[in-house]
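J.: predicted model and sequence below, questions to follow.
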Amino acid sequence: MVTALLNYLIKQSSTPLSDVDKQLIRKAFVPKQFKKRQFLLQEGEICKYISFIVKGAIRQYTVDDKGNERVLNLGIENWWMSDRESYHKQSPSIYNIDAWEETQVLMLPKLDGWYDKVNAIPAFCEMRKKLDDAHHMAMQCRLNSAINNTAEYRYDELVQKYPEFLQRFPQHIIASYLGMTKETLSRIRNQQPKTLHP
């Protein structure tokens, strides 16, 4: 499983990984498997790991007072998932994170200084900074789209940017992620050519 992460780091960074770096990564990251609907994190718990998805699909969401799920993030292979605020502050999380498929992850613990040790690896640090910038821009675009764009536009945007999500997650999760009802998403899909979606 660690080979997938090493290959990912090599692609994402211009800085080479030394043998010492690779050995540290193998020691730091904990491999774990989750069944569908099994939690990586539940609301009220402290997030103890940042997870790199080797195989599978994961969602991050909240549950409102009426029991409705509000999906914040979706992730598939070569994506990272965690509640970063809870992880870094060691404060209770407001999120749930669960596996939507049989999922394999590599988990980087906060405790015992593993995050700081791995973050000191030049290639990992370079990758993290790139991802932080990309994540900030993506969240800014998503927020702008939620405020200013129609439901149809938001769906088309998802089709263009993350078509894999439509294959991996059911319609009600996609609808929640896009901030619309299942009925609205169904109407939009029915109005479009079948070639645009599964």
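T.: Done, it's in.

J.: rest of the way, CA atoms for contacts and neighbours
T.: Noted.

J.: what is the subsequent helix or strand relative to the strand or helix carrying residue 5?
T.: Using DSSP states H and E, residue 5 sits in helix 2-12. The helix or strand immediately downstream of helix 2-12 is helix 19-28, counting by DSSP H and E.

J.: below is structure B, check it against A:
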Amino acid sequence: MDHQSIIESINKHIALSENELLIFLSSLKRKKIDRKSLILAQGQVCEYIYFVESGALRAFYLDESGKESTIMFAIKDWWVTDMYCFINQKPSMLMIEAIEDSLVYQLKKTDLDDLYINVPQFEKLFRILMQNAYIREQLRVIDNLSLSAEERYEIFINKYPEVAHKVKQKQIASYLGITAEFLSMIKNKKAKT
């Protein structure tokens, strides 16, 4: 099995010995996910964190009335899970679905805990990943509080052009906290200028 993409990703942050790399790779399970399939459902205990080798995933919250609120997208070289529920081994608050046919590596919480002990570099890796995620989410909250929907959309398409081309307009609208109709008006206005 070719693990090149995940090896290249972790090498951006940490250096592993051959033995440490083998320990890590042995804890991964590669999984194919068909488009529109769920890898995590609300209420299901969140046992895994996923690394996207190819494809695209979407994590979203589904409220009691059936309204979806997109929390995040994940494309190649990104990690995704319901972090609170993963860390605490609780039933998931989020759903994670494949937006397109995808290949992921899944890493079980117990295996990650073992990696922290047996390959201490993984504490550094996940500290860096968590810091980056926290910063990204903090900036998103500030943008949501201080910017117009038009400005937030512009930031989204400039910051995540690959994501913008892979997902549906209603999913982008859900991520931005607006309706698909309002996003359509924003795009039409932008096209005219």
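T.: On my side now, so go ahead. Please read all numbers here as calculations on a predicted model, not as lab measurements.

J.: circling back: in the helix holding residue 5 of the first structure, which residues are buried?
T.: 2, 5-6, 9, 12 (16 or more other C-alpha atoms under 10 Å).

J.: kindly report the same for stretch 117-125 of the first structure.
T.: Applying 16+ other C-alpha under 10 Å to stretch 117-125 of the first structure flags 118, 121-125 as buried.

J.: quick check: end-to-end length of that stretch?
T.: 10 Å (C-alpha to C-alpha, to the nearest Å).

J.: and what of stretch 139-154 of the second structure?
T.: Stretch 139-154 of the second structure: ends 15 Å apart by C-alpha to C-alpha.

J.: also stretch 167-186 of the first structure?
T.: Start-to-end, stretch 167-186 of the first structure (C-alpha to C-alpha) is 15 Å.

J.: mean shift between the helix holding residue 5 of the first structure and the second structure?
T.: Compared with the second structure after fitting, helix 2-12 of the first structure deviates on average by 1.4 Å (mean C-alpha distance after the TM-score superposition for the first structure).

J.: so that helix corresponds to what in the second structure?
T.: Matched against the second structure by TM-score structural alignment, helix 2-12 of the first structure falls on residues 3-13.

J.: residue 149 of the second structure contacts residue 176, doesn't it?
T.: Yes. Using C-alpha atoms under 8 Å as the test, residue 149 of the second structure is close enough to residue 176 to be in contact (7.2 Å).

J.: what residues does residue 17 of the first structure make contact with?
T.: The neighbourhood of residue 17 of the first structure, defined by C-alpha atoms under 8 Å, 6 or more residues apart in numbering, consists of 10, 123.

J.: now the alignment partner in the second structure of residue 153 of the first structure, what's its secondary structure?
T.: Mapped onto the second structure by TM-score structural alignment, residue 153 of the first structure lines up with residue 151. Put simply, residue 151 of the second structure is helix when judged by DSSP: H, G, I helix; E, B strand; the rest coil.

J.: the biggest helix by length in the first structure vs the second structure, average offset?
T.: In the first structure, assigned by DSSP state H, the helix with the most residues is helix 122-148. Helix 122-148 of the first structure differs from its equivalent in the second structure by a mean of 1.6 Å after superposition (mean C-alpha distance after the TM-score superposition for the first structure).

J.: what residues sit buried inside that helix?
T.: Buried residues in helix 122-148 of the first structure (16+ other C-alpha under 10 Å): 122-128, 142, 145-146.

J.: closest to residue 24 of the first structure among those?
T.: Nearest to residue 24 of the first structure out of these is residue 124 (C-alpha to C-alpha; 11.3 Å).

J.: that closest one: what's it in contact with?
T.: Residue 124 of the first structure touches 9, 13, 118, counting by C-alpha under 8 Å, 6+ apart.

J.: which of those residues lies closest to residue 108 of the first structure?
T.: residue 118 (8.7 Å).

J.: map the closest one onto the second structure.
T.: Match for residue 118 of the first structure (TM-score structural alignment): residue 115.

J.: still on that earlier bit, from the contacts of residue 124 of the first structure, which is closest to residue 65 of the first structure?
T.: Nearest member of the contacts of residue 124 of the first structure to residue 65 of the first structure, counting by C-alpha to C-alpha, is residue 118, at 38.8 Å.

J.: tell me the contacts of that closest one?
T.: 24-25, 28, 124.

J.: state the distance from residue 6 of the first structure to residue 52 of the first structure.
T.: 11 Å.

J.: got it, and residue 11 of the first structure?
T.: 15 Å.

J.: now flag whichever of the buried residues of helix 122-148 of the first structure is closest to residue 184 of the first structure.
T.: Among the buried residues of helix 122-148 of the first structure, and counting by C-alpha to C-alpha, the member closest to residue 184 of the first structure is residue 146, at 14.6 Å.
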